[in-house]
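>>> coords below, sequence missing:
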């Protein structure tokens, strides 16, 4: 495991933060922490990085205790709402970050060329940061985070201030890094981003981890069927596939864990004189799960 925590807790004078989080993150996966603003997501990342000291519990990153100085060389971090020096060019910013990582100048120059290609900023590296769009600033921030070619990358709300084009650009970078075998820990409150990039997800609410699992485990979208000539015989036959199915007028909602079952369901309906007008997976299941888990009240 790349990350393991055991009842990790961080409180501020007994308030806020998070408590008793035990989780593990595998090598090469995108693990997303999903929660409303104020849920404790950023505090959790800062505690993993050793920026904050835990109140209790513990953890291991890359087989070393939290806060291990040498381990930090293998970690990249993009903070939320970061601000870089506007008077620097993109190249100067990356070069200075390389010096902070204690890389030699030859390696910095070589790596900058690779990073500019990854984040799609070749040709813009000599512009000043103040001339960059929001999307370009976010991508240069990602460039700083991956400059040392880290094994583990922490991204804190990397797309929250971006338009759809900017979000797609950042997503594409995440996919590239995943293909390279990087492990990515992502904090976000954007459900669409989680669905598109994540291997596993944890839902955090008021500092408590409520759910954790793969996207398939968490979402398991019900199938919605629109059926003409719906009768009791069809319903009873369908209950073989899901005894807890729901009927609303001419529609049936049922849990189907394996898509190979869908043709059998269709055949069952037709054989019993039903007319199958629609069969589809229910949409917005993650949103429904998220709201059900954390509620609809304002965040802290």
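Ah, there it is. Model, not experiment: these values are computed from the prediction.
>>> alpha carbons only for contacts and neighbour counts from here, please
Fine.
>>> quickly note the distance from residue 191 to residue 68.
33 Å (C-alpha to C-alpha, to the nearest Å).
>>> do residue 167 as well
For residue 167, the distance to residue 68 equals 33 Å [C-alpha to C-alpha].
>>> between these two, who's got more neighbours?
Comparing residue 167 with residue 68 by neighbour count (other C-alpha atoms under 10 Å), the higher total belongs to residue 167, at 18 against 15.
>>> and the residue nearest the centre of this protein?
residue 32 (3.0 Å; C-alpha atoms, centre = their mean).
>>> from the chain's centre, how far out does the helix or strand that contains it sit?
If you go by DSSP states H and E, residue 32 is part of strand 30-34. Once both centres are worked out by C-alpha atoms, centre = their mean, to the nearest Å, strand 30-34 turns out to sit 3 Å from its chain's centre.
>>> what packs against that strand?
Strand 30-34 makes packing contacts with strand 183-188, helix 191-197, strand 200-205 when contacts are defined by 3 or more C-alpha pairs under 8 Å, 6 or more residues apart in numbering; DSSP states H and E.
>>> tilt between it and strand 200-205?
Strand 30-34 runs at 20 degrees relative to strand 200-205, counting by axes from the mean of the first three to the mean of the last three C-alpha atoms, to 10 degrees.
>>> got the contact list for residue 64?
Counting by C-alpha atoms under 8 Å, 6 or more residues apart in numbering, residue 64 touches residue 71.
>>> and it, how far from residue 32?
Taken as C-alpha to C-alpha, the span from residue 64 to residue 32 is 22 Å.
>>> what do you get for residue 250?
38 Å.
>>> would you map the helices across the stretch 51-200 of the chain?
Remark: helices assigned in the stretch 51-200 of the chain by DSSP state H, counting those that start in this stretch are 90-100, 105-119, 134-146, 164-179, 191-197.
>>> adding another structure so you can compare the two:
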């Protein structure tokens, strides 16, 4: 498996305070990777070390196969910090022109790449509008455009949707999935669990500067599936029919919760209810949510 990020016991100590300690991560290329933890857990510290804004106290890391101190890697990564502030008196195109020069893009490539990132973030037609007139969602997309100018293979996003309304978050999710489709690896540092659950392939949890767990989202949400059925006419025949399919049942009035091993059992539950002569009014599939896993691992949820 080719890795975009690999860290080995990466540690940052601020005097007597631990930023993060002995962090070991393996992030495959081409994935959207979610990095989760409460405020002050060490998420931003790790990101800043990986992008070169902080020097590690100890440990090692490689990005796209290169060590952190390799200059060549800087042109292959993008970064959108959490509290970015851009020159709001500039137009979008002027801002991107400025950043393209910082990336040392050639004049022949500059215009083409600027047009490409404006299209990617959905700001076509806003090129000559000043940044100060942009909504928060538009400013966030402008920041993403800056981070994408070098056509990075790996991009770090530090809380990219925390200040956005639902429509803004949806637009950012669209962009993240589009980046993944083009092969870009996305490192998403976030405390918005529902957002991570919608887009990420793999997640890691951190608390107190230490990694608690790293796993695929699919693996984290595997296990028994709870299916809640709202019925009328529950009798012993219905109970027996459901028990032949489910691992276990709980019944509370007209609500039956059946626990099954796999999704193929769900339509069988509905069929069993109908064949037994009961009436099925509602059926809801449930799985362990990312929020439940977060609470279990960290001892609390951070909204």
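Everything's here; your move. Being a predicted model, the structure only gives us computed values, none of them experimental.
>>> returning to what we had before: quick check: chain neighbours aside, which residue is closest to the aligned partner of the residue nearest to the centre of structure 1 in structure 2?
When structure 2 is aligned by TM-score structural alignment, residue 32 of structure 1 is paired with residue 34. What sits nearest to residue 34 of structure 2 in space, not counting adjacent residues and going by C-alpha to C-alpha, 6 or more residues apart in numbering, is residue 203, at 4.4 Å.
>>> ok, now residue 214 of structure 2?
residue 204 is the one closest to residue 214 of structure 2 (C-alpha to C-alpha, 6+ apart), at 4.1 Å.
>>> same question, residue 119 of structure 1
In space, residue 119 of structure 1 is closest to residue 139, 5.7 Å off (C-alpha to C-alpha, 6+ apart).
>>> that neighbour is in contact with residue 122, isn't it?
No - Residue 139 of structure 1 is not in contact with residue 122 according to C-alpha atoms under 8 Å; the separation is 11.4 Å.
>>> comparing those two, which residue is more hemmed in?
residue 139 (24 against 16).
>>> what's the counterpart of that one in structure 2?
By TM-score structural alignment, residue 139 of structure 1 lines up with residue 141.
>>> report the contact partners of that match.
Residues near residue 141 of structure 2 by C-alpha under 8 Å, 6+ apart: 121, 122, 123, 172.
>>> that one and residue 124 of structure 2: what is the separation?
Look at residue 141 of structure 2 and residue 124 of structure 2: by C-alpha to C-alpha, they are 11 Å apart.
>>> for residue 222 of structure 2, same thing?
41 Å.
>>> ok, now which ones touch residue 259 of structure 1?
Taking C-alpha under 8 Å, 6+ apart as the definition, residue 259 of structure 1 has no contacts.
>>> corresponding residue for it in structure 2?
So, by TM-score structural alignment, residue 259 of structure 1 is matched to residue 263.
>>> how many residues are close by the residue mapped onto residue 73 of structure 1 from structure 2?
Aligned against structure 2 by TM-score structural alignment, residue 73 of structure 1 finds its counterpart in residue 75. For residue 75 of structure 2, the neighbour count with other C-alpha under 10 Å is 16.
>>> buried residues, stretch 120-133 of structure 1. List them.
120, 121, 122, 124, 125, 128, 129, 132 (16 or more other C-alpha atoms under 10 Å).
>>> kindly reformat those residues as TSV containing distance to residue 81 of structure 1.
Converted to TSV, the buried residues of stretch 120-133 of structure 1 look like this (distance: C-alpha to C-alpha, whole Å):
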residue	distance to residue 81 of structure 1
120	20
121	20
122	23
124	21
125	21
128	18
129	15
132	15
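>>> about what we covered before: so what's the residue nearest to the match of residue 73 of structure 1 when sequence neighbours are not counted up against?
Spatially, and ignoring its direct neighbours in sequence, residue 75 of structure 2 is nearest to residue 150 (6.4 Å; C-alpha to C-alpha, 6+ apart). If you count contacts by C-alpha under 8 Å, 6+ apart, residue 150 of structure 2 has them with 75, 76, 77, 78, 100, 103, 105.
>>> rerun that using 7 Å as the cut-off
Listed by C-alpha atoms under 7 Å, 6 or more residues apart in numbering, the contact partners of residue 150 of structure 2 are 75, 76, 103.
>>> ok, so of these, who is nearest residue 230 of structure 2?
residue 76 (53.3 Å; C-alpha to C-alpha).
>>> assess the claim that the closest one and residue 153 are in contact.
Yes - using C-alpha atoms under 7 Å, residue 76 of structure 2 is in contact with residue 153, at 5.5 Å.
>>> if you count surrounding residues, which of the two has more?
residue 153 (22 against 16).
>>> that one reaches residue 182, doesn't it?
No - look at residue 153 of structure 2 against residue 182 with C-alpha under 7 Å: they stay out of range, at 9.4 Å.
>>> look up how far residue 224 of structure 1 lies from residue 247 of structure 1.
10 Å.
>>> where does residue 296 of structure 1 land in three-state SS?
Here residue 296 of structure 1 is coil, with the state taken from DSSP: H, G, I helix; E, B strand; the rest coil.
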